[in-house]
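K.L.:
Test case, fold it:
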Amino acid sequence: VRVGRQQVPLASFFTFVLCGNFTTMGFEIKNSRRSDIVKMWGELANLLAKCPVIAKHSQFVLVPGPRDLTLGSADVLPRGRLPQALCSEMLKVVANCHLASNPARVCVCGQMLVIFREDLLLKMRRNCVIAPCEDETEDYNEHLVKTVVDGGHLFPLPMIEVTKALAALHLPVHVLMHAPAPRHAHCKQGSIYWKHDHALWLHPAPEVLVLADTRAQFSLTYGETVAFNPSNFTLDATWMVYRPGTREVEASSLDL
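P.N.:
I've put the predicted structure just below:
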């Protein structure tokens, strides 16, 4: 058994989770710009091809962001995966490349990791009616994690704006239950495919909750859940490493 483990490359134990937005173009792009996105993914694939052991043995999970071009409406949760046509070069080079939905769930060493790419803290603070009690903590990140985990839902925001917009268009509200909101009924918070609302549930609470946000990094433990935000890599070249064996989160960065 020991010899067999020694023959397995160390890279086979690595899982790389990349969260969008992957471009600054946004989802409302012209067909002429889609070739640019394909080219960008090709450049990343060429970079990974220079590390053949990682490209062959490691797991790569691509989670789309709020403004990525996906299979489905970008304004409705859960978001569909990235189109294979855009990431074709990545799929050729990386042996284990998974185009995930948003949110995504990954099971590692018997632990459930829930990954949600959304600027959730900003939206929660924008819709906050009663200021959170600061007697226990003044950390808004802890208030956010507590709200999400205790509520058992990744997106505890109201759908009032969408409902009003549908009413203004003289459309029945139940349309929202089965289809994405019309373009004129755009909601700043977002809307939900109610048939797939279970994808946003947190019952039971996961071992790891990744709230990928553009805000500053944080990591904390709430109950039995380890929660953290890797922040925006493009701003200061930072990311997070989770070690399932010890359930530790390590902040990492590059000196550019």
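K.L.:
From here on, just use CA atoms for contacts and neighbour counts.
P.N.:
Fine.
K.L.:
and the gap between residue 102 and residue 68?
P.N.:
According to Cα to Cα, to the nearest Å, residue 102 and residue 68 sit 11 Å apart.
K.L.:
and what of residue 59?
P.N.:
21 Å.
K.L.:
So for those two, which sits in the more crowded spot?
P.N.:
For residue 59 and residue 68, the more surrounded residue by other Cα atoms under 10 Å is residue 68, and the numbers stand at 23 against 19.
K.L.:
ok, the more buried one touching residue 74?
P.N.:
Yes - Residue 68 is within contact range of residue 74, at 7.2 Å (criterion: Cα atoms under 8 Å).
K.L.:
Please enumerate the helices of the stretch 101-250 of the chain.
P.N.:
120-126, 140-151, 160-168, 175-178, 233-236 (DSSP state H, counting those that start in this stretch).
K.L.:
of all these, which lies closest to residue 30?
P.N.:
helix 233-236 (24.2 Å; Cα to Cα).
K.L.:
for comparison, sequence B:
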Amino acid sequence: MENTERIRKVISSLFKLNGLQIRSDATSYLVGILAPLPGLEPEQWAERIVDRILKVKLKTPLVDKAIVETAVKECGKGTDEGQEELITLISSFDVPRYSYNADKKKFLPVTEPNVLMAGATHKALIYRNRYSILLQRTYHHELFSPIIRGGEWDDARKKFQLRPIEFLAGSNTKVVDVVVLGMISQLKEGKYFIEDNTGSMELDLSETKFHTGLYTENCFVLAEGMYDEGIFHIKAMGLPPPETALVTKSYHGSVNFFGGNPNVISKERLRLIDKQNEGAMFVILSDVHLDKISVLEKLRILLHGYSEAPPVLFIIMGNFLSEPHGVQSAVALKDCFKTLADIIAEFPPLVLNSKFIIVPGPTDPGFVNILPRPPFADCITLYFREKIPNSVFASNPFRIRYCTKNIVIFREDILTKLCRNSIYFPSSGDIPKEFVSTVVGQAHLCPLPLHICPVYWSFDHALSLYPLPDLVIIGDKADPFTETNTGCIFTNPGSFLKTDYSFKVYTPFENKVEDCQLPSD
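P.N.:
Predicted coordinates for the structure are as follows:
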């Protein structure tokens, strides 16, 4: 309350010093925008806004709310040439690649160019890079990081100590209460092993207690148990500890894992713009079968409903065909996009003010279903792009930076595949929670064997979730859900048709996801 009154006095004083009078409603509007800003930022922004108003030829010294709103928008947009838009769209094929250097304890950029058909060494690097990320992240956790006192390591308060597999393999006696971080694999049929970069060891899972998560082959785990005669008897198995984005940035703040250019617009300006556009929203739909007349009719109703208050983004994910069309699939999809473009064109406010992002599904025609998947071919989307200029046909997965929010979009039936291939099915019944815990623990969108979910070896980093973004949109045919874990929201809109035309709406300013559904009539 005191801060609000202080800002109100600052605003009033600034306007008087410049020979202006500000109306009370305009003052309240400015206070509402500036009050949430930290430190001296409110005063700095108030001065900029007043300077902007002074550049306008006013008929009277009385400043109303409309003039202030215009000045705030202009300050938010800025006037620097070459400035990027507030929305940054990042293809999976443009995500920067880094490698962790254990000696320097930091990530270094990989200068080698990425190619789709990479050499065999890149396959091994997939798991080495994932392991290095999770290992250093585990050491950040208080249960695994030793305390330094007087220049010496003090292990008295360290609850756990990670051991490499070579430590166990070199032991001639029984070793109890040992913890290993490694990858589950099936090197021999019917027998599970744990691997790290020092070796592998057979597991005995007969008496294992599994903590929260879905455990599959090629999943990295923290395994606690006893080693005896070449067998690691697992007492408890869990996922690597998660880490918030703030903690990650405190260790690697200068590294741009997400991609794009995060420093084009200052964070202060972005926060102000975010506050000024607090009504901005993203509409999220998945499994939109454009070859179904009922779906097209519902889309027309949805677009009509939003035409009076256009959202910032429409995120529309495949599959866009409900069934295979054989050799005519590409032609059928081209016709479907043409129909969708014509429907969107019926609502000019949406064409002018909203951006449409189209993400391919796993069975959509085009490229083979290997991740990350390129956008649809130009020959399929040409009419749509000409009719709806403010549209983007995206890769899968895809990244968006909006103001201060980082968002990842992924269309794959990944939850279904994780459940089907899990070596232990959880008894909790809360599958979305188990799934989200798994993805966060693995810091990866697709912690499955490559024969289950193929990935281009040199682009595996594009599926990484390190550091955690603000929002992850998972397009899965499973039931809709929204879960929050370690400061990151995971949401699945579900199949648009099978869920009776339900979808999700995300408001960046509130960082909140809402469930929405069209009437069935």
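K.L.:
Could you pull out the helices in the stretch 51-200 of structure 2 for me?
P.N.:
Using DSSP H, counting those that start in this stretch, helices in the stretch 51-200 of structure 2 cover 65-77, 121-140, 165-169.
K.L.:
Just tell me which of these ends up closest to residue 299 of structure 2.
P.N.:
Comparing the helices of the stretch 51-200 of structure 2 by Cα to Cα, helix 65-77 comes nearest, at 31.7 Å.
K.L.:
Buried ones in the closest one, by neighbour count?
P.N.:
The neighbour-count criterion (16 or more other Cα atoms under 10 Å) identifies 65, 67-69, 71-72, 75-77 as the buried residues of helix 65-77 of structure 2.
K.L.:
Stretch 340-357 of structure 2 now?
P.N.:
Here stretch 340-357 of structure 2 shows 340-341, 343-345, 347, 349-351, 354-357 as buried, counting by 16+ other Cα under 10 Å.
K.L.:
So what's the gap between that stretch and the chain middle?
P.N.:
Offset of stretch 340-357 of structure 2 from its chain centre (Cα atoms, centre = their mean, to the nearest Å): 25 Å.
K.L.:
whereabouts in structure 1 does it align?
P.N.:
Mapped onto structure 1 using TM-score structural alignment, stretch 340-357 of structure 2 spans residues 44-61.
K.L.:
Quick check: the gap between the counterpart of residue 243 of structure 1 in structure 2 and residue 408 of structure 2.
P.N.:
When structure 2 is aligned by TM-score structural alignment, the residue opposite residue 243 of structure 1 is residue 507. Applying Cα to Cα, the value for residue 507 of structure 2 to residue 408 of structure 2 is 15 Å.
K.L.:
Looking at these two, which is more packed in?
P.N.:
More neighbours surround residue 408 than the other of residue 507 of structure 2 and residue 408, with 24 against 17 (other Cα under 10 Å).
K.L.:
list the contacts for the counterpart of that one in structure 1?
P.N.:
Using TM-score structural alignment, the partner of residue 408 of structure 2 in structure 1 is residue 114. Going by Cα atoms under 8 Å, 6 or more residues apart in numbering, residue 114 of structure 1 touches 103-106, 206, 208-210.
K.L.:
go on, residue 69 of structure 1?
P.N.:
26-28, 82-83 are the contacts of residue 69 of structure 1 under Cα under 8 Å, 6+ apart.
K.L.:
out of those residues, who's nearest residue 251 of structure 1?
P.N.:
Nearest to residue 251 of structure 1 among those, with distances taken as Cα to Cα, is residue 82, at 27.3 Å.
K.L.:
Quick check, the closest one in contact with residue 64.
P.N.:
Yes - Residue 82 of structure 1 is in contact with residue 64 according to Cα under 8 Å; the separation is 6.4 Å.
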